[in-house]
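>>> sequence first, predicted model second:
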Amino acid sequence: MDDYSVKLFDVIIVGGGIAGKMLAHRLPASMKIACITKAEPNVSNSVIAQGGIAAALANDDHPEAHFEDTIAVANDHADIERVNLLVTEGKQSVQTLIEEGLLFDRNPSGNWSFGQEAAHSKRRILHSGGDATGKGIMDFLQTKTNNKLSLHANLVVIELIIIKGRCAGVIVLDHLGKKSRMYGKHIVIATGGIGQLYEHTSNSEISSGDGISLAYHAGALLTDLEFVQFHPTILQLNGKSKGLISEAVRGEGAQLVDEDGKRIMEGIHPSLELAPRDIVARAIEASYQRQKKVFLNAQDITGFNKKFPTIYQNCLDHSINPLTENIPVRPGAHFHMGGIQTNEWGETSIPFLYAIGETACTGVHGANRLASNSLLESLVFAERAAQTIQSKKDDDFSISGIKPFQNHMVNLPSIVEIKKMMTTYAGIIRDQAGLERLLERLTPAIQQLSAHVFSDLALPTLKLAHHLTSSFLIAKSALLRTESRGAHYRLDAVHHDTNWTGKVIAISKNGCCQLNRHTINDQKKEAILK
């Protein structure tokens, strides 16, 4: 591996998805930018994102309608000023990318083809390549950033370097177990989601909450960690997740049925299959608890193989023909509404440390994310972070007294054990007893980790450390929120306890607290939307 310690980058981006790429796209070419990826550059949640990107670009649509849909799904927990930024600046961001050459699917008339997804009052979802929107945007941004950054692949960031209270770099681990330091004026965490903390997930193999763990051990503030969205429809065979079946399939008319052919959403929600994701996911899981498997019947969708070529091929690869057969589905961990707390410019509680994309908590998703708002969030707040970075004056820091790395071993639960416990006790349905049982197992391990400097841990321990830390923090937050709200559903709670409205659970190494988030009322909405 190169000796990075002699290099000083202007910006170090940890993560290779859409958020990080958009940031690099909006930064000037004069900056020395490093991009660190945990695997090869084509491995990320962004690349496999089937769903589209929501933007109020249709003639009969308006950002105000998009705003209303977003906060309705957020279950009285969104930061409404940030939501307004998302839908207004998001529309312009997508429009600008289109003008720069980004292509989205068009209908036979040559106009943009807008899809329908759950809880959207309008058809406003743009797709690229049918069900390959993430790859389409990634490919476009890759062409725009190829010559602007230096790529450092197959490196795991194990610790943030803090010098005199500011973030000044990262410590990385290569596949041989060698540790190195990289220094930068601005450090941006864009590591994506947490799906691999669970047994069943739509996420890529590298999405294990690394960003949350890095920020926590550096002392940053994290919020809304208890809100994990489970996608209702993941292709599942023999108890194994085999890929996402996009919500757009239900938007085109596919129905959820049990093994007897009964529609499982009847009598549960007036929007049936297009109810908010948390409601659909719980309905499917409840059917499984009754020993009734659930299937997606998409056989009446005209041109399924052309509208959803990636899904169609994936089904065929697993010996299922969706044109003539029902698709077996079950919920899986999909998107994390919580994460590293940031302001509206992507700044964290640690100076010169930023977070963008799914690993950040901007407050726009509240307790439940509106479908196809995730890619939009990545674009909007990456652009805002780019503006902030360019506006900052250089703040020099000196590097001295660097100690050699140690290799301490810590006995931790296995990844298999952590995933099983998280799925059982911190999954779609939770309660106090289960969460306490989970924390009883995780807390001693966290205490052992905290007794050491992260970068001084041995390779076997480091492979588990981020996984364990993020799992512990989600479980801790889930136990602290005693109500049910959005994607956080507790059997032992009163749903939507008004005493909790606007209350945010914040966690750092210094402890836990409750913060107030902007609550929603008609007068405030009118003021923001003017």
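That came through, no problem. Numbers count the residues shown, from 1 in each chain.
>>> going forward, measure contacts between C-alpha atoms and count neighbours the same way
Will do.
>>> how about the residue in the chain sticking out farthest from the centre, secondary structure?
The C-alpha centroid of the chain is most remote from Gly401, which lies 37.0 Å away (C-alpha atoms, centre = their mean). Classification of Gly401 by DSSP: H, G, I helix; E, B strand; the rest coil places it in coil.
>>> A further structure is provided below for comparison with the first:
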Amino acid sequence: MVKNSKIQIEESSGTVIVGAGAAGLFAALTLAKAGRKVTVLSEAELNGICASCWAQGGIAAAVAKEDSAAAHTRDTLKAGAGTSDKNVTTALTRDAPAYIKLLESYGVDFKHDPATGEFALNHEACHSRRRVLRAKAGDGFGKELMRALTTAAAKEKNIRFVAFQSAVALVREYTQTHGALSGILAYDSKTEDLSLFPAAAVILATGGIGALYSHTTNPNFATGRGIAMAARAGAVLADMEFVQFHPTALALGRDPAPLATEALRGEGALLITEDGKRFMPDQHPMAELAPRDIVSRAVFAELSRGQRVFLDCRNINTQEFPALRDACMTAGLDPQHVPVPVHPAAHYHMGGIASDANGRSSLSGLWVCGEVASTGLHGANRLASNSLMEAVVMGGRAAADIHQFLEKMPETKMLRVPDYCREIAKKYVPLNDRDLVVTRARTELREVMTRLVGVARHESGLKQAIDIFRKLETVAALADAALVARLVATAALQRRESRGGHFRLDYPGDSAVWKHRSYITLKEADLPLAESAEVKEKVYA
């Protein structure tokens, strides 16, 4: 339990943004430059750890003369395996080059070709041409992006940063599921106090769910808290079953696993077994540059047969990839001279809180951007380096939409704390790594997700996982994580086919019946499995 369940009402601002990664900061900068006051809540200090900081490869945009937004759209739709939203995809790929210019204006140091002065572009899986912009510093693009955005945001007087805040619940006017959205309830991990941050508009930019898995490339706080909050408030969720497993996480015994970026294979690195044989040419015409879901399943299949899998980088200049070299050299491996062991790891969630092309969710007053959102851009499988593109573009689009929204909205002034918030406060238990019961339960959750809701799934395993997650929801500190795990497993159980990042051993082929997005609410997921209606295509508005 929290030390003090009394709730303090903070100063009101037009917009509260939860999350200080690329999506949250870009939204904050866009609103601030439009003259809007913004409060940004972050679990760490500004420029602290976030998933955006960990992104290696780069950001995709059709900036080359021989490229086009139409080609970027085609590649994105092809990778998405038939369930991408074409209108959203067209809008975001069209806007992406303009956002690259904005990022340059914020100080992002992109790598340029010294001979031409043009952007240096990498080729990554499923892109029909070189399209991925990188940082001058090498394979740490996320770190460079965050350096520039945090520096720019720190200079803005209209942005108020409040660190060490863990969002607990979305606050609605009457009950947790009824009434206008009016702010965020948050827990201060330093003071152990609870505060209510009133706002007319809320943006959730809380990241993904990778840390629900025991094999992941995500930071340990990526447990889907934003999804849990939105689900409890009644929001519609989309495509929850689609989890992307990166095929080349370094198998060095670290948690999270260091990532061997897609760009390595784009430059010529090969996947081989212990005896030095390649296996990807037999799996797909694009071999190592096949869609991530196909490469991940191929690696998983080799591992399941008892083979070890390695990424052979000996034919490329690994000096261009300092993050890879640092991780390998720390483990006593020189990737320039020896192949390095890899395995699939949970990397990105295509699902999340359903939103339109402007970041609007099904709840009035709630916008979402970044990995917590499911816009339909990625479909069943994300195209390499489209994640940071989506984070930045959607952060900007959501902010622009909120700017217009606030023109018609009176300022939110919270005079009293709703009674149900006090009940939430009394029950709230922050995650404590020193609590052995919680630690064991968290380990169980992650192992079950990897084993039963991972690269390969089956009806019996998914049902078993759902039962386990229901029990783990009774562990207060894990309630949100276990809820999100259950939502993923439920959506995976209901989609009776294989498509993109969702592979069913009992339904190994795709089906025209399921060639659409899926939508679900917590109310629907709470139905007994025998009574639960299948997730069907719905028109999201």
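Alright, I've got the coordinates. Bear in mind the structure is a predicted one, so any value in this text is a computation, not a measurement.
>>> rewinding a little: need the contact list for the residue farthest from the centre of the first structure.
Neighbour list for Gly401 of the first structure: empty [criterion: C-alpha atoms under 8 Å, 6 or more residues apart in numbering].
>>> gap between it and Ser5 of the first structure?
Distance from Gly401 of the first structure to Ser5 of the first structure, counting by C-alpha to C-alpha, to the nearest Å: 13 Å.
>>> then Glu68 of the first structure?
With distances taken as C-alpha to C-alpha, Glu68 of the first structure is found 49 Å from Ser5 of the first structure.
>>> now do Gln289 of the first structure
As for Gln289 of the first structure, its distance to Ser5 of the first structure is 54 Å (criterion: C-alpha to C-alpha).
>>> and these two? Which one has more around it.
Ser5 (13 against 10; other C-alpha atoms under 10 Å).
>>> check contacts around the more buried one.
Counting by C-alpha under 8 Å, 6+ apart, Ser5 of the first structure touches 180-183.
>>> now do the SS call for it.
Secondary structure assignment for Ser5 of the first structure (three-state DSSP): helix.
>>> what does it correspond to in the second structure?
Residue pairing (TM-score structural alignment): Ser5 of the first structure is matched to Ile9 of the second structure.
>>> now Leu27 of the first structure
Residue pairing (TM-score structural alignment): Leu27 of the first structure is matched to Leu31 of the second structure.
>>> the nearest residue to that match once chain neighbours are set aside: neighbour count?
Leaving out its chain neighbours, the residue that sits closest to Leu31 of the second structure by C-alpha to C-alpha, 6 or more residues apart in numbering is Ala399, at 5.6 Å. The local packing of Ala399 of the second structure (other C-alpha under 10 Å) involves 29 other residues.
>>> and if you look at Arg265 of the second structure?
Using other C-alpha under 10 Å, Arg265 of the second structure has 22 other residues around it.
>>> next up, the contacts around whatever residue of the first structure lines up with it.
By TM-score structural alignment, Arg265 of the second structure lines up with Arg250 in the first structure. Arg250 of the first structure is in contact with 117, 273-274, 298, counting by C-alpha under 8 Å, 6+ apart.
>>> and the strands in the stretch 201-350 of the first structure?
Per DSSP state E, counting those that start in this stretch, the stretch 201-350 of the first structure carries strands over the ranges 222-223, 228-237, 240-244, 255-258, 294-297, 327-336, 339-341.
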